[in-house]
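Peer 1: dropping a prediction and its sequence here:
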Amino acid sequence: MEAPPGPSSRRPWKPTCLYYTQGKCTMLSDTLHLEKFNHKLLTDLPVNSSAADKVKPQKLDYFLVLDLEGKVEILEFPVVMIDAQSMEFVDSFHRFVRPTAMSEQRIGECIEGKYGKFGVDRVWHDTAIPFKEVLQEFEDWIRDHKLWKKEQGGALNSAAFITCGNWDLKTK
């Protein structure tokens, strides 16, 4: 009988390559880079089986967990796709967003304040793109997952957005 996977059977933790999360890692053939950074994102996260047993059957196939980041303008657009039946991670989309209405000085201050203490400010400056481009890439991503067709007027197919708080979609 095989022992259930435990903490000792997991691979050692490695930080995620933030360029990879933006779809811009150019070092996927560099062995040292691959040894140092994770490129699998959230695929190793365990599902809490006792909590999963309490999940009611859904008419949806996927939850799209959206958690926009920013204060004046959106600075980060992350979405995690979760299987609505098993509650397991399926895929993720993540882009840094370059504001268009803020001055470069103000952008620099915001990015330094939000991401500088984590060392992510350099990745943000290297990879951030305007919101229109982020939205186009996101539309391509959900279309590739067969969750959306522009021709259908924008309605999602068998998926729903989930947010944490009012800021993300300003519903109140």
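Peer 2: Ah, there it is. All of these numbers come straight from a predicted model, not from anything done at the bench.
Peer 1: please make it C-alpha for all contacts and neighbour counts, starting now.
Peer 2: Noted.
Peer 1: show me what counts as buried in stretch 108-127.
Peer 2: By neighbour count with 16 or more other Cα atoms under 10 Å, stretch 108-127 contains the buried residues Cys110, Ile111, Glu112, Lys114, Asp121, Val123, Trp124, Thr127.
Peer 1: report the secondary structure state of the fourth one.
Peer 2: Secondary structure for Lys114, judged by DSSP: H, G, I helix; E, B strand; the rest coil, is helix.
Peer 1: same question for the second one.
Peer 2: Put simply, Ile111 is helix when judged by three-state DSSP.
Peer 1: picking that back up, closest to Ser50 out of the buried residues of stretch 108-127?
Peer 2: Ser50 lies nearest to Lys114 out of the buried residues of stretch 108-127, by Cα to Cα, at 35.6 Å.
Peer 1: and the closest one, how far from Asp144?
Peer 2: Distance of Lys114 to Asp144, computed by Cα to Cα, to the nearest Å: 31 Å.
Peer 1: Ser50 too?
Peer 2: Taking Cα to Cα, one finds Ser50 at 32 Å from Asp144.
Peer 1: who has more neighbours, these two?
Peer 2: Taking other Cα atoms under 10 Å, Ser50 and Asp144 do not tie; Asp144 has more neighbours (11 against 8).
Peer 1: can you give me every residue that contacts that one?
Peer 2: Counting by Cα atoms under 8 Å, 6 or more residues apart in numbering, Asp144 makes contact with nothing.
Peer 1: comparison target, given below:
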Amino acid sequence: MARWDFFLVVDFEATCQEKGRIYPQEIIEFPAVLVDAATGSLVSAFRTYVRPRHHPQLTAFCKELTGIEQSQVDGGVGLGEALAKLDARLAAAGVARNRLAVVTWGDWDCKTMLESECRFKGIPKPEYFDRWVNLRIPFEAAFGPGRRNLQEAVKEAGLQWVGRLHCGLDDARNTAYLLVEVMRRGVAISITGSLAPALAPKEEGDEAPSQPQPQPQPQAQRVGLNLGMWAGGAGALPCCCFCGVASR
């Protein structure tokens, strides 16, 4: 039986400026493409624009790079609502979260950008975003080692680039096409990155402790596929993310 029923390909766009880092950086385009793991078909696409809270006015550089207009983010939703909208879309499609794998080109989207902003703003996120496939790794298994950006990888795979570079939805679609090509070449797709804590191995002969153990403190509730809307509050952890434009 196949490990995954669906792949969810994401490619976030975020606030940025031409010189130096913008702090805190915030997602402004939230796209996702759903891929059937059995057939390789692109099932559906999702996109919502996200209204930045700390730097609501986009820089000229950001608008030129991403093609996103100020009016689009002004009419956007909060990050929490964007996550909830995607969750509802997946629920309506009957996607089981334990049979879904998130796919990105690189680790930045899940490991750095989404995680940092959710922590900074105190926004819970669906647990399927805590594990992901960095497509660079199976791509290298198919085409050999070497550093390429997404557009170079698409060309090397013999595919035609579709749409506008640094449009999040177009980047996600091209990543999805690349994923399908890698699968077509027989490379197994497995999780390559994770934010979930590793379980300590249990040694042989370990016995349950005789004394009662202190109970862990309750953590922020994780979001399942049927969660409704939620709003983000102030977070205690700093945001230290970076757009990574040069490395994509």
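Peer 2: That came through fine. Every value quoted in this text rests on a predicted model; they were computed, and no experiment measured them.
Peer 1: kindly reformat the buried residues of stretch 108-127 of the first structure as JSON lines containing distance to Ser86 of the first structure.
Peer 2: Listed next are those as JSON lines, based on distance: Cα to Cα, whole Å:
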{"residue": "Cys110", "distance to Ser86 of the first structure": "38"}
{"residue": "Ile111", "distance to Ser86 of the first structure": "36"}
{"residue": "Glu112", "distance to Ser86 of the first structure": "38"}
{"residue": "Lys114", "distance to Ser86 of the first structure": "34"}
{"residue": "Asp121", "distance to Ser86 of the first structure": "35"}
{"residue": "Val123", "distance to Ser86 of the first structure": "33"}
{"residue": "Trp124", "distance to Ser86 of the first structure": "33"}
{"residue": "Thr127", "distance to Ser86 of the first structure": "33"}
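Peer 1: ok, so of those, who is nearest Ile162 of the first structure?
Peer 2: The closest of these, once distances to Ile162 of the first structure are taken by Cα to Cα, is Lys114, at 23.4 Å.
Peer 1: map Asp91 of the first structure across to the second structure for me.
Peer 2: Correspondence of Asp91 of the first structure to the second structure, assessed by TM-score structural alignment: Ser44.
Peer 1: tell me which element the residue nearest to its match when sequence neighbours are not counted is part of?
Peer 2: Counting by Cα to Cα, 6 or more residues apart in numbering, the nearest residue to Ser44 of the second structure once its immediate chain neighbours are dropped is Leu34, at 5.4 Å. In this assignment (DSSP states H and E), Leu34 of the second structure forms part of strand 27-36.
Peer 1: mean shift between that strand and the first structure?
Peer 2: Superposed on the first structure, strand 27-36 of the second structure shows a mean distance of 0.8 Å to its aligned residues (mean Cα distance after the TM-score superposition for the first structure).
Peer 1: and the contacts of that strand?
Peer 2: Against strand 27-36 of the second structure from outside (Cα under 8 Å, 6+ apart): 5-15, 41-52, 73, 79, 82, 113-114, 117, 168-169, 172-173, 176.
Peer 1: just stretch 104-123 of the first structure next, same as before
Peer 2: Counting by Cα under 8 Å, 6+ apart, Leu18, Tyr19, Pro99, Trp124 sit against stretch 104-123 of the first structure.
Peer 1: can you report how many residues lie near the match of Asp91 of the first structure?
Peer 2: 14.
Peer 1: tell me the contacts of it?
Peer 2: Residues in contact with Ser44 of the second structure, defined by Cα under 8 Å, 6+ apart, are Val33, Leu34, Val35.
Peer 1: what do we get in the first structure for the last one?
Peer 2: So that's Val35 of the second structure. Per TM-score structural alignment, the equivalent position to Val35 of the second structure in the first structure is Ile82.
Peer 1: cool, Met183 of the second structure as well?
Peer 2: Per TM-score structural alignment, Met183 of the second structure is not aligned with anything.
Peer 1: could you name the helices and strands sitting against the helix or strand that contains Met183 of the second structure?
Peer 2: Under the criterion of DSSP H and E, Met183 of the second structure resides in helix 168-184. In terms of contacts (3 or more Cα pairs under 8 Å, 6 or more residues apart in numbering; DSSP states H and E), helix 168-184 of the second structure is packed against strand 6-10, strand 27-36, strand 42-49, helix 136-143, helix 150-156.
Peer 1: what's the angle between the longest one and helix 168-184?
Peer 2: The one in question is strand 27-36 of the second structure. 30 degrees (axes from the mean of the first three to the mean of the last three Cα atoms, to 10 degrees).
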